[in-house]
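1. sequence and predicted structure below; questions after.
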Amino acid sequence: MTAEWVYPRLPAGVAEELLHSHSTVDSPELLVVASSTTHPRATWYPTAPNRVPRETLVEVQEAVRKIAHGSGWPTPISRYAGTDFDRRIAAELYRRMRILPADAASEDVWSFLSLVLLPDVALWRWPNPDRRPRYERLVGRPRNVFRRLWTRIHVLGEDVGGRLYEDEAVGLLERPVSLGGNPRTARAMAAAHLAHVERHPELPRTGLFRNAAVRMNRMAVLISPEALDDRQLTALMTEIFDAAARSLLRSADSSAPR
């Protein structure tokens, strides 16, 4: 059995200090020198059975940097390149970290990852020119540069999670509780969305997802998706996306020049 690790934790006050100092650095290249696999004020979960070895931290560091270099690091990142980087790194990060899921719920763990282990990549992906003291992309909050990608793969799986666009993943996992609050519901909706994207390449995929999400939120008032078995849940999502696709097709047809 492959071991699952617990990771070092960076207390909130220390994270804010590092965030402030890192945000004053002009170039991500200079933050490579500031990165480390340890920090004197980092802590560990008191009864942690399997502390992540330094070798694994180095592997994570090197794998993330390799993908970042392929996405143009250290030059300023465009929105398109950022989305591409996120999609490429999500599954790799999940596989390399092998973090215990309960440990992944700690904000301090992700603060360590973004501000100690990989500040050069974290601040390249999400710069902090205004020097916000608790910038949610860089401290360990749910929208942390690395945490949100790990969560995407953990909830949706590598195949589905790696194929979603950023807006789709955000809409599914970060906004309406009725969509992302249950992993089964989230996975079923994502799978139905991707299936309909392949079936209807002529439709704007983000528009398709948004239309279906509105319908799903309405449906959730009447039906509890958690109470459905897998077959019923798949049928429900197919019905919702079929309706969304028909709506968009009718709209496109009505607006086409005669």
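-> Looks like it came in fine.

2. only C-alpha atoms from now on, for both contacts and neighbour counts.
-> Will do.

3. next, count neighbours for Gly207.
-> By the criterion of other Cα atoms under 10 Å, Gly207 has 14 neighbours.

4. from Tyr165, how far off is the most centrally placed residue in the chain?
-> Geometric centre of the chain, nearest residue: Leu149, 2.4 Å, by Cα atoms, centre = their mean. Distance, Leu149 to Tyr165, using Cα to Cα, to the nearest Å: 12 Å.

5. ok, the residue nearest to the centre of the chain - contacts?
-> Counting by Cα atoms under 8 Å, 6 or more residues apart in numbering, Leu149 touches 86, 89-91, 93.

6. just the residues you listed now: which is nearest Asp130?
-> Asp130 lies nearest to Asp86 out of the contacts of Leu149, by Cα to Cα, at 22.9 Å.

7. secondary structure element for that closest one?
-> Using DSSP states H and E, Asp86 sits in helix 79-97.

8. if we go by neighbour counts, what in the helix or strand that that helix is followed by is buried?
-> With elements assigned by DSSP H and E, the helix or strand that comes after helix 79-97 is helix 107-112. Buried residues in helix 107-112, counted by 16 or more other Cα atoms under 10 Å: 107-112.

9. repeat that for stretch 231-248.
-> By 16+ other Cα under 10 Å, the buried positions in stretch 231-248 come out as 233-234, 236-238, 240-245, 248.

10. quick one: contacts of that stretch?
-> Applying Cα under 8 Å, 6+ apart, the external contacts of stretch 231-248 come out as 185, 188-189, 192-193, 196, 200, 203, 208, 211-212, 215-216, 225.

11. stretch 52-63 now?
-> Residues from elsewhere that reach stretch 52-63, judged by Cα under 8 Å, 6+ apart: 5-8, 37, 92-93, 96-97, 117-118.

12. ok now that stretch, how far from the chain's centre?
-> How far stretch 52-63 lies from its chain's middle: 20 Å, per Cα atoms, centre = their mean, to the nearest Å.

13. buried ones in that stretch?
-> For stretch 52-63, the buried set under the neighbour-count rule, 16+ other Cα under 10 Å, comprises 52, 57, 60-61.

14. adding another structure so you can compare the two:
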Amino acid sequence: MSLLYPRLLPGESERLFASLHGRQPEELARFADVTSDRAIFAATGGTRVTRDELRLLAADLEKFAVANGFPRSLTTAGRNDFDRIAARHLHERSGMLPGEASQRQVWAFLALVLIPHVCAWRFPMREGVYLADRFKGTDLTRHTLARLWTRAHVLYDPSLPDPYELLAGLGEADLDHVMARRRSVAATPALVRAIVRAHTEDSRTNDGIPARAVHRDTLRRLLRLTAFLNLDWMSEQELLELVREQRRESRRLLAETGVNVADL
């Protein structure tokens, strides 16, 4: 049975998000809490998460962030490593099922009440302002934490020695390009897994063509195919062969035209 998490009321989400602007993460850490008077639980569908469980979740996520250089040494590798370990932890240990994880106000609570400072470390202010999508849950594919749970859920493969192995198959930017297409490519989880598998096995090809260029051109080809192919009826192996075929065609075209990765 799913654990139920607090759901921050929409008005409170707006108020707390507005209060973040101009404040450094160190200040936000002082306001972090495991409860809010303006949060509710779903009436049915699971067991309510306890305050101790929320404290442990917050402590673990902060520990992962610090271990990867936050907040002082922010590198691309550190951010990617944090995303991967946090994604696995959220999916493996949070006790959420998809129904609970689909609730925007759950993620608003986690980002605005439980660990606002960690989210601010991961996505710092720009000109004194934080980005709403990273905190409020208006778009779960861009929320600091929700996007990680979703990636782990989609890429989870129990047939592998490590079921979360595919999380390391693509970097942040390239995986974001896939998951952001939630009405087309990302609507078929098996296709997402096939894309990551094919990229992992094909990125070792030493022909001078950047793996990112092949990946992005392949993604465009797959987007066109989703307009008239029902991919939900294809097996995982059939989808993998489809992606491999599109990657071969992309690689051939890029080799002939000499298209630079910066043009993609």
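-> Right, received. Where do you want to start? Bear in mind that the values here come from a model prediction, so they are computed numbers and not experimental data.

15. re earlier: return the closest of the buried residues of stretch 52-63 of structure 1 with respect to Ser23 of structure 1.
-> Looking at these and their distance to Ser23 of structure 1, the nearest is Gln61, at 19.9 Å (Cα to Cα).

16. filter the buried residues of stretch 52-63 of structure 1 down to just the ones in helices.
-> Counting by DSSP state H, the buried residues of stretch 52-63 of structure 1 place 57, 60-61 in helices.

17. now do the helix holding Asp86 of structure 1: which elements does it pack against?
-> Counting contacts by 3 or more Cα pairs under 8 Å, 6 or more residues apart in numbering; DSSP states H and E, helix 79-97 of structure 1 packs against helix 54-70, helix 147-156.

18. quick one: the first one aligns where in structure 2?
-> Residues 51-67 of structure 2 are where helix 54-70 of structure 1 lands when matched by TM-score structural alignment.

19. that stretch vs structure 1, mean deviation?
-> Comparison of stretch 51-67 of structure 2 with structure 1 after fitting gives an average deviation of 1.4 Å (mean Cα distance after the TM-score superposition for structure 1).

20. quick one: the helices in the stretch 101-250 of structure 1?
-> 107-112, 119-125, 147-156, 158-161, 166-173, 177-180, 183-199, 205-220, 230-255 (DSSP state H, counting those that start in this stretch).

21. by how much does the third one deviate from structure 2 on average?
-> Meaning helix 147-156 of structure 1. The superposed helix 147-156 of structure 1 is, by mean Cα distance after the TM-score superposition for structure 1, a mean 0.7 Å from where its aligned residues fall in structure 2.

22. contacting residues around the closest residue to Ile153 of structure 1 other than its chain neighbours?
-> In this structure, Ile153 of structure 1 finds its nearest non-sequential neighbour in Gly161, 5.1 Å apart by Cα to Cα, 6 or more residues apart in numbering. Counting by Cα under 8 Å, 6+ apart, Gly161 of structure 1 touches 152-153, 155, 169.

23. and Val170 of structure 1, what pairs with it in structure 2?
-> Residue pairing (TM-score structural alignment): Val170 of structure 1 is matched to Asp176 of structure 2.

24. the nearest residue in space to Gly157 of structure 1 that is not next to it in sequence and Thr83 of structure 1, how far apart?
-> With Cα to Cα, 6+ apart as the measure, Arg187 is the residue that lies nearest to Gly157 of structure 1, at 7.9 Å, once sequence neighbours are left out. From Arg187 of structure 1 across to Thr83 of structure 1, the span is 20 Å (Cα to Cα).

25. can you check Tyr7 of structure 1 too?
-> From Tyr7 of structure 1 to Thr83 of structure 1 the distance is 26 Å (Cα to Cα).

26. tally of neighbours for Glu198 of structure 1?
-> Neighbour tally, Glu198 of structure 1, other Cα under 10 Å: 11.

27. over to the one 3 residues further on?
-> The criterion is other Cα under 10 Å. On that basis, Pro201 of structure 1 has 9 neighbouring residues.

28. now do the contacts for it.
-> So Pro201 of structure 1 contacts nothing (Cα under 8 Å, 6+ apart).

29. if any of the contacts of stretch 52-63 of structure 1 are buried, give me the PyMOL selection for them.
-> For the buried members of those, the matching PyMOL selection, counting by 16+ other Cα under 10 Å, is:
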select buried, resi 5+6+7+8+37+92+93+97+117+118
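
30. rewinding a little: higher neighbour count, Arg187 and Thr83 of structure 1?
-> Higher neighbour count among Arg187 of structure 1 and Thr83: Arg187, with 20 against 16, using other Cα under 10 Å.

31. now for the contacts of stretch 231-248 of structure 1: which two are most distant?
-> Greatest spatial distance in the contacts of stretch 231-248 of structure 1: Leu203 and Pro225, 26.3 Å, computed using Cα to Cα.

32. gap between Ser36 of structure 1 and Ser106 of structure 1?
-> Using Cα to Cα, we find Ser36 of structure 1 at a distance of 20 Å from Ser106 of structure 1.

33. my guess is Leu131 of structure 2 meets Arg122, correct?
-> No: counting by Cα atoms under 8 Å, Leu131 of structure 2 does not reach Arg122; the two are 11.4 Å apart.

34. which position in structure 1 pairs with Met96 of structure 2?
-> So, by TM-score structural alignment, Met96 of structure 2 is matched to Ile99.
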